[in-house]
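K.L.:
sequence unknown, structure follows:
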């Protein structure tokens, strides 16, 4: 790094002093905090994104959003060349950069890191960073801070993509690094075309059923509602009414949105007695989460929640069915020597009933640590990897090798096979690979895939909800002196330290039919999270309380 570059960094960094007494950490969702203290962090992440672009010689994304947080919050995260999360190897440097005490310290850290990573300055490749933001009022000023951070790296280019959903930005980064056209209109075109293909391939006997039912969507008063209004103009065969689109004075994520509906299990604002029995869905604030629900009664605000576990189960059932058709042995002219690896990835928070259902289907189910980055990484090991968290964040990954095989299979079937169902199965799987956002969880693409599959099956939301009955569960938090005293293994399901705690949990769990419980330390605060499920709600509540008491005994402020 030459002296001119150092001087530019030093001068620009002095305009963004760090707030006193604030220490931030880069998590799965990047940095998040009250928007009033984020300018310096966003500026520095702009620098980080430019460095990442130089290092990888790729387009990088930078999204300003706080997803399901309240409107006064905001945040920033980086999309890597694949369109996925920032590599975990760079997360410690992100923390160090955000918490540098002043401009001189910041420049020193950048110089040291650039040297260690062999980041090329002033070469033939310039940095290119796509910028996106959601609808939060603070987004515009933070966008400017990010732009100044990017521009403080000589040759770096910041491209303002405007107001977007988080998944749209990730999709654009992935697409551009694959050499594709990847603008917002291209996103809508790909989703609508793929959805149309799936609709055209619905069996005639199912298409004749009453699947003209309207879908009513809660937009969380965020960017998702606005973008869904644009997308629905291109869709045939699907009637969508968007509520809480942010234009009627509603507050972002306040009494609305996927996070609220999933946690509280009540109707969001603007929904009520007139919606009983109708198929409804909720997006979160930046439209990377999706849950479905239907209102149960005119007399109260209770819902039947169809969460991420059931979205995963629906997707897995459909894909397994299509693979079964595609790889059947009846047509001896067709080469079926390729064994497709289909895997389903969950965390310990997945309801035990969903795991049992998936295993009953004969699917391979794998568990990872909590956090989308872990799920995504594991899903990428399969030809088709499906992952979802109960909160509604998830997607389907198709390996490039499998997609190439599928294209070849489609062409082979078209030329030699008389089995139309096999041809249709190949076309359906290809359409799913184009419809689903393989960069990151995407509420809009996920919603279209759900709707296409429900029509294919001829199912109502009630029929879908009856796939299995969730086991009652309870989650609690226990404040502790030091959360790092808990060390877990086996995807956070077993406590390794402190000694004796897992044995105490096992003893409590054994008292309850279908009992299951685990604990894990929070990633951001000194609390231990307790999860429990059992055959009845009373039992789940009791088990969670008992385990929480053991945690407090071993780790609480009164323990020695």
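P.N.:
Everything's here; your move. If you're wondering where the values come from, they're calculated on a predicted model, not measured in any experiment.
K.L.:
For the rest of this, base every contact and every neighbour count on C-alpha atoms.
P.N.:
Noted.
K.L.:
So residue 359 is in contact with residue 353, correct?
P.N.:
No - with contacts counted by C-alpha atoms under 8 Å, residue 359 stays clear of residue 353, the gap being 9.9 Å.
K.L.:
Now do the SS call for residue 206.
P.N.:
Here residue 206 is recorded as helix under DSSP: H, G, I helix; E, B strand; the rest coil.
K.L.:
surely it meets residue 455?
P.N.:
Yes - assessed by C-alpha under 8 Å, residue 206 is found in contact with residue 455 at 6.7 Å.
K.L.:
More neighbours: which of these two?
P.N.:
residue 455 (23 against 15; other C-alpha atoms under 10 Å).
K.L.:
From residue 7, how far out is that one?
P.N.:
From residue 455 over to residue 7 the distance is 61 Å, taken as C-alpha to C-alpha, to the nearest Å.
K.L.:
can you list contacts of stretch 502-517?
P.N.:
With contact meaning C-alpha atoms under 8 Å, 6 or more residues apart in numbering, stretch 502-517 is reached by 493-496, 518, 530-535, 539-540, 543-544, 546-547, 550.
K.L.:
which of those are buried?
P.N.:
Buried residues within the contacts of stretch 502-517, counting neighbours by 16 or more other C-alpha atoms under 10 Å: 493-495, 518, 530-535, 539-540, 543-544, 546-547, 550.
K.L.:
related to what we said a few turns ago, more neighbours: which of residue 359 and residue 353?
P.N.:
Under the neighbour definition other C-alpha under 10 Å, residue 359 and residue 353 were set side by side, and residue 353 has more, 17 against 13.
K.L.:
close enough to count as contact, the more buried one and residue 467?
P.N.:
No - counting by C-alpha under 8 Å, residue 467 is not a contact partner of residue 353; they are 9.8 Å apart.
K.L.:
mind listing which of the contacts of stretch 502-517 are in helices?
P.N.:
Per DSSP state H, helices hold the following members of the contacts of stretch 502-517: 539, 540, 543, 544, 546, 547, 550.
K.L.:
helix or strand right after the helix or strand hosting residue 216?
P.N.:
Following DSSP states H and E, one finds residue 216 within strand 215-218. Counting by DSSP H and E, the element after strand 215-218 in chain order, helix or strand, is helix 223-232.
K.L.:
let's bring in a second one:
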């Protein structure tokens, strides 16, 4: 069996790659793996989902798997991924399950797992779950019967509990801030507008009417065109876009110009340092972050630690080093004092709080960082490993790195969730970055043509 887990859970096209049978098997394996240390009581699992249609089917399979393994289940319904992590910790559950493919198109779905405390799984636990899934395909396991079968309960006020938690973290009320929030027709449709309003902002919500089919469809953090237009049309101070499961936050300023995760991290880092809460004056980011972030933080006396791509690697570094802020350019921002994972709504609240506190516009705050021109090409491939590791591809990367020298950089990596190889190039000019990136992308396509 190949690895089931990518950078963020088990993903695939629902009912094709990610079948109910696989979801059930992963749930059983997770229950046995994550709750095996204490069998003095039945394991407890929290299960949530985003609103995509296939989530109903997969939720049924996951709940069946968990209860068949003797776990009691609390269903929380449609909620953001960070809300499920929060409720997993609050309930002192043994594990949490979120059914979502995040920013991916509607036909996809995923199974994201949280350990006790609402923390994402380290690699070794994922491997143990994968091994258990494979073993269960051929080996019977002892099934509970009678009173040993798990029970299912629905939590009806999970959204309210989560929103109140978020509001309690805000360092400054948001009165005077007008925001347009793009909910991606996803899991943030209910909680994001409510949280922002209750924190004091004037809110215009768009793409907040999920029907199970329209999640991430030309909206949300990967498609901010409608948000740009709405911010200008409504005369708002800013716009905030979430993805399908609301663990991301990107923004646009009053002019409609994008403010990405790197810039948001820079803004929040300076706010936290001023408040004395930026532990070790250190920010954690991934290798995908723009070189401009490192330069800006260095100028401000803030150290930048880099990790592999994936917010769970940022989380691991934050926990291991006891640090207070980290994230990704894509908008996964982690504030460990308040959340165990990236939380888009939490990030939006703290970004607006900084605006309200300083009286400065988002464009002015984001000006602390100058982004180096960066070009990212997502190349569809038949095989991610071949596309990223072919000799011709590696030779082209080496040639590009020699050309750019200290004035830029190249990052080539296979996606952990999609059949793509990501080619990222930074250079002094966009023209140079695009030319180099296209050259490498051409080699990748030739090495492993998409099916």
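P.N.:
Looks like it came in fine. Bear in mind the structure is a predicted one, so any value in this text is a computation, not a measurement.
K.L.:
picking up where we left off before, would you check the span in the second structure matched by the strand holding residue 216 of the first structure?
P.N.:
Using TM-score structural alignment, strand 215-218 of the first structure corresponds to residues 179-182 of the second structure.
K.L.:
And the aligned residue in the first structure for residue 368 of the second structure, how far from residue 394 of the first structure?
P.N.:
For residue 368 of the second structure, the aligned position in the first structure is residue 467, judged by TM-score structural alignment. From residue 467 of the first structure over to residue 394 of the first structure the distance is 19 Å, taken as C-alpha to C-alpha.
K.L.:
which stretches of the stretch 201-350 of the second structure form helices?
P.N.:
Per DSSP state H, counting those that start in this stretch, the stretch 201-350 of the second structure carries helices over the ranges 225-234, 261-275, 291-299, 311-321, 344-358.
K.L.:
Residue 22 of the first structure: what's it in contact with?
P.N.:
Residue 22 of the first structure touches nothing, counting by C-alpha under 8 Å, 6+ apart.
K.L.:
hmm, back to that, tell me which of residue 467 and residue 394 of the first structure has more neighbours.
P.N.:
Comparing residue 467 of the first structure with residue 394 by other C-alpha under 10 Å, the one with more neighbours is residue 394, at 30 against 14.
K.L.:
can you pull the contacts of that one?
P.N.:
Shown in contact with residue 394 of the first structure (C-alpha under 8 Å, 6+ apart): 289, 308, 312, 372, 386, 387, 388, 440, 441, 442.
K.L.:
Give me the nearest residue to it, chain neighbours excluded.
P.N.:
residue 388 (3.9 Å; C-alpha to C-alpha, 6 or more residues apart in numbering).
K.L.:
Likewise for residue 169 of the second structure?
P.N.:
Once flanking residues are discounted, residue 169 of the second structure sits nearest to residue 338: 6.9 Å by C-alpha to C-alpha, 6+ apart.
K.L.:
cool, and residue 534 of the first structure?
P.N.:
That would be residue 515: by C-alpha to C-alpha, 6+ apart, it lies 4.3 Å from residue 534 of the first structure.
K.L.:
What residue in the second structure is paired with the one you found?
P.N.:
Per TM-score structural alignment, residue 515 of the first structure is aligned with residue 408.
K.L.:
Now do its match against residue 402 of the second structure, distance only.
P.N.:
Residue 408 of the second structure is 10 Å from residue 402 of the second structure, by C-alpha to C-alpha.
K.L.:
Settle it for me: which of the two has more neighbours?
P.N.:
Legend: neighbour count by other C-alpha under 10 Å for residue 408 of the second structure and residue 402, higher for residue 408 (21 against 12).
K.L.:
Contacts only, for the residue nearest the centre of the second structure.
P.N.:
Nearest to the mean C-alpha position of the second structure, by C-alpha atoms, centre = their mean, lies residue 247 at 4.5 Å. Neighbour list for residue 247 of the second structure: 80, 81, 82, 102, 331, 332, 341, 342, 343, 344, 345 [criterion: C-alpha under 8 Å, 6+ apart].
K.L.:
tell me the contacts of the fifth one?
P.N.:
Counting by C-alpha under 8 Å, 6+ apart, residue 331 of the second structure makes contact with 247, 248, 249, 250, 260, 261, 262, 264, 344.
K.L.:
what's the burial count for the fourth one?
P.N.:
Read it as residue 250 of the second structure. For residue 250 of the second structure, the count of nearby residues is 29 (other C-alpha under 10 Å).
K.L.:
Tell me the residue in the first structure aligned with it.
P.N.:
That one, residue 250 of the second structure, aligns with residue 291 by TM-score structural alignment.
K.L.:
Tell me which residues touch that match, please.
P.N.:
Going by C-alpha under 8 Å, 6+ apart, residue 291 of the first structure touches 258, 261-262, 281-283, 305-308, 311, 391-392.
K.L.:
Kindly recompute the last result at 10 Å.
P.N.:
Residue 291 of the first structure makes contact with 217-218, 257-259, 261-262, 280-284, 305-311, 390-393, 443, 446-447 under the criterion C-alpha atoms under 10 Å, 6 or more residues apart in numbering.
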